[in-house]
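Colleague: Take a look and give me a structure for this.
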Amino acid sequence: MVTGITRAQRLMLATVCAVAVSTIYAIQPVLAVAGTELGLSPQSLGVLIAAGQIGYFAGLILLVPLGDLMNRRRLIGAMLALTAAGAAVTAAAPNGVVAVVGLAFAGVFAVVVQVTVAYVAAVSAPGERGRNIGAVTSGVVIGILGVRVVAGLLGDTFGWRAVFALLAVLCAGLAVVTRGGLTQDVRTSGDRYTRILRSMGRLVTTDRLFLSRGLITLFVFASFGSLWSCLALPLGAQPWSLGTTEIGLFGLVGLAGALGAGRAGRWADAGHAQLITGWSLLLLAASWLLIARTGPTLVLLVVGIVLLDFAVQAVHVSSQHLLTTAHPDRAGSVIGAYMAFYSLGSALGAVSTTWAYTSWGWWASCLFGALYAMAGFAVWWSAQRWLRDRRPKINQPTFRTRYATMIPRR
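Modeller: The predicted structure follows:
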């Protein structure tokens, strides 16, 4: 049912994405402080980050497909309320076990982000789908990067628990607002839940577009994770020795690039999604040449971060536009399966870049980030060649036939 979406609704849904995804990443800037208060050893701090990511991955597979069966407006409100509950449990956690449970619970229902994207794709007019997806998806990057700034400031001022208390209040408020501010999106599909789950698995083996876009996304977000999972390490070391709040402010730099990529949705609407993907992947690889330069000035690093986040967002928006256009009747399950690649890529980037940095230094982390970008470009190039080979070949006239047609018949 295509009803269109207003500017106010776009803003509301972008806010939903920003706040929901923040519940997964808010623990990173306050990790050390939270771990100490919860009684966790330095070696086990990673479980706090992993809890939200594992919950998110489970939600992508098990909950996002519900959007193809249920009224998405009600589903968005219910999932926001449950995300609020998880954030509240985390804020009040007396120990590490309870905090892990709260973070995992919030992560499971934070997949309201993907239900929101599927809702936008369903209610948007065809000529506005890319623009709307781009605007709403910008909220995801705003949440991932912006929460670093907010959490750093709140953590230093009021303590780490205040971060999750604020997120719980915001999620609960948005659950109420979306209930009355969104139009109905009643699902009419006769599919069963188990059948949809099986179809998600078949996408990988039978849908060439989905597989290529999934692999591109895996490598793109591995490159993205290579930067943001490790950036605090070189900035906190000599010669910069920046503090948590100062490092968090670099999230504002990333926001500039991510917001600039909102234009990618309009380009996708104009039929340029594939072309934008190729150029953005090359830009992503090139940005690492600047990011690798962390001295004697941070100017080149700042420019590189802007370019990287622009490229990542442009590819992400283009991929979602192509997939929701190709599968309009099951956008929820397709987006859920697609975002599983995103989750795996983020984890791959976080693990590999930390290992590379501790083994060889910042240059090695940057090399990994650039290689991930080039791997994504290789997948895109191969997919383009496959598409060209599949197009029907039109017999081109030879010189002799062209010349013969120029001779008048007697």
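Colleague: From now on I want contacts and neighbour counts done on CA atoms only, so please keep to that.
Modeller: Fine.
Colleague: Quick check: the gap between A58 and V47.
Modeller: As judged by C-alpha to C-alpha, to the nearest Å, A58 and V47 stand 16 Å apart.
Colleague: let me fix that: I61
Modeller: Here I61 is placed at a distance of 21 Å from V47 (C-alpha to C-alpha).
Colleague: the more surrounded of these two?
Modeller: Shown here are I61 and V47; by other C-alpha atoms under 10 Å, I61 has more neighbours (22 against 18).
Colleague: any idea how far L31 is from W228?
Modeller: 14 Å.
Colleague: And the two? Which one has more around it.
Modeller: Neighbour count, other C-alpha under 10 Å: between W228 and L31, W228 has more, with 19 against 16.
Colleague: got the contact list for that one?
Modeller: With contacts taken as C-alpha atoms under 8 Å, 6 or more residues apart in numbering, W228 has no neighbouring residues.
Colleague: My understanding was that W362 contacts A232; is that so?
Modeller: No - taking contacts as C-alpha atoms under 8 Å, W362 lies outside contact range of A232: 10.9 Å.
Colleague: ok, P29 - how many residues close by?
Modeller: 23.
Colleague: Assign it to helix, strand or coil.
Modeller: Three-state assignment for P29 (DSSP: H, G, I helix; E, B strand; the rest coil): coil.
Colleague: hang on, it packs against L145?
Modeller: No - using C-alpha under 8 Å, P29 is not in contact with L145; the gap is 10.7 Å.
Colleague: Would you mind listing the residues touching both of these two?
Modeller: Common contact partners of P29 and L145 (C-alpha under 8 Å, 6+ apart): none.
Colleague: next up, for comparison:
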Amino acid sequence: MSAAVGLCVAANYYAQPLLDTIARDLGMTATSASLVVTVAQVGYALGLVLLLPLGDLLERRRLVCGLTLATSISLVLTAIAPNGALLLVGTALTGLLSVTAQILVPFAADLASPRQRGRVVGTVMTGLVLGMLLARTASGALATTGGWRTIYWVAALAMLVLTAVLHRALPQFRGTAASSYPELIRSTARLLVEEPVLRVRAVIGMLAFACFSVLWTSLAFLLSGPGFGWSEDEIGLVGLFGAAGAVAAQLAGRLADRGLTTHTTIVGAVALIASWGLLLLGAHHLVLLIAGIVLLDLAHQGVHIANQSLIYALRPEARGRITSAYMTCYFAGGAIGLALAGAVHARAGWGGVCVLGAVLATGLLLVWAVTRRPELRAVASAVLMAAGLLALIAAVVRLGI
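Modeller: Here you go, the predicted model:
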């Protein structure tokens, strides 16, 4: 299941290092080529909302195998695309269907015993981290040897094989939701209202992924700038340090089985804040920059696994919908981080990006503290008001009002 999660999520990232090559081959403009990444993410977001809850309604093995088979077809559609329009259609469908990875995670949690659930979720999430990490490397390597379409043909074949393997290996498991599909979607939104733990952990996950997105959105600007002057290939190698997230997934899962999710969250939040200090210093020191990247990836993944371990214990019969609600908020955090990082970097450079990341990480810690200690609400409110006042003063000074 870990390997399956990795292959499913990888399908959404093959195009990213190939955009320039694809644009030249299909006669697309740079703006049109950039839409490939956009439609993939939009498709994935729709999958989180529309497909992921189906795990609570339908028989899981049949659902997963149907989606992996459909992914193989969408990858073939991309591989044979004669123009940009068909390429975008294939990419959007692949993004929609890559949510299969998120169906497999709660499926694994359902199959695991309560004492081993954290470790099982951590193992499956290791596959997800490695799938995201290695997808770009694999697509770049295969494009060098056989053109950009090669990775899509290979991936389509891999998904066909995966479908057969999953059909043979996975047990039958029917969801217990007795409602219709429209009611299933409505109940997903209600879970956020009815379950305070889910609500809090969704906000924490959103802020953690926002930090992650801020880093990886802005890092290429720093490394390609005058301080480093790296090429695209050299910048791509930095992504290999993201493998630290796979280690964190395993460790956080084991800690969750020992009831240490609170400790994992605290350590992760503090580590996120500290990582931005290292990243700020890393603007002039490569070793410190790499240390900051590794620490941030470890912290982000640790917090994410702790969140999943807690929310999966809430309502076993609704794990698909719980995952849908949580991951939708999580994904929204990434989109927010992406938008903020671009705007802040344009105005304040790498230093501003690091301040933004530290503010998001501090917000994560405050959210956890307020929900755990009601008496800290006044303190947290005062801190937020002071931060807002300082931001207003800074804006006034900046604009020269």
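Colleague: which ones are touching L278 of the second structure?
Modeller: L278 of the second structure touches 288-289, 291-292, counting by C-alpha under 8 Å, 6+ apart.
Colleague: same check, this time on A364 of the first structure
Modeller: 353, 356-357.
Colleague: Ok, L40 of the first structure next?
Modeller: Shown in contact with L40 of the first structure (C-alpha under 8 Å, 6+ apart): G96.
Colleague: Trace it over to the second structure, please.
Modeller: Using TM-score structural alignment as the criterion, L40 of the first structure maps onto M28 of the second structure.
Colleague: same thing with L242 of the first structure?
Modeller: So, by TM-score structural alignment, L242 of the first structure is matched to W230.
Colleague: give me the number of residues near its match?
Modeller: As a measure of burial, W230 of the second structure has 16 neighbours, counting by other C-alpha under 10 Å.
Colleague: ok, the closest residue to it other than its chain neighbours to I235 of the second structure distance?
Modeller: If the residues on either side of it in the chain are set aside, W230 of the second structure comes closest to S224, at 4.9 Å by C-alpha to C-alpha, 6 or more residues apart in numbering. Distance from S224 of the second structure to I235 of the second structure, counting by C-alpha to C-alpha: 8 Å.
Colleague: Could you do T265 of the second structure as well?
Modeller: For T265 of the second structure, the distance to I235 of the second structure equals 30 Å [C-alpha to C-alpha].
Colleague: same deal with I22 of the second structure?
Modeller: From I22 of the second structure to I235 of the second structure the distance is 20 Å (C-alpha to C-alpha).
Colleague: And L218 of the first structure? What does it align with in the second structure?
Modeller: In the second structure, L218 of the first structure lines up with M206, judged by TM-score structural alignment.
Colleague: picking up where we left off before, among the contacts of L278 of the second structure, find me the one that's closest to S98 of the second structure.
Modeller: For the contacts of L278 of the second structure, the closest approach to S98 of the second structure (C-alpha to C-alpha) belongs to G292, at 29.7 Å.
Colleague: Helix or strand: which one has A244 of the second structure?
Modeller: helix 244-257 (DSSP states H and E).
Colleague: From A85 of the second structure, how far off is L77 of the second structure?
Modeller: Separation of L77 of the second structure from A85 of the second structure (C-alpha to C-alpha) stands at 11 Å.
Colleague: out of the two, which sits in the more crowded spot?
Modeller: Between L77 of the second structure and A85, counting by other C-alpha under 10 Å, L77 is the more crowded of the two (22 against 14).
Colleague: counterpart of C354 of the second structure in the first structure?
Modeller: Using TM-score structural alignment, the equivalent of C354 of the second structure in the first structure is C366.
Colleague: what does F241 of the second structure align to in the first structure?
Modeller: Using TM-score structural alignment, the equivalent of F241 of the second structure in the first structure is V253.
Colleague: Surely that match and V302 touch.
Modeller: Yes - here V253 of the first structure reaches V302: they are 6.6 Å apart, a contact under C-alpha under 8 Å.
Colleague: which residues sit in contact with the match of L218 of the first structure?
Modeller: Residues near M206 of the second structure by C-alpha under 8 Å, 6+ apart: 329-334.
Colleague: now swap in F210 of the first structure and tell me
Modeller: The contact partners of F210 of the first structure, by C-alpha under 8 Å, 6+ apart, come to 203-204, 323, 338.
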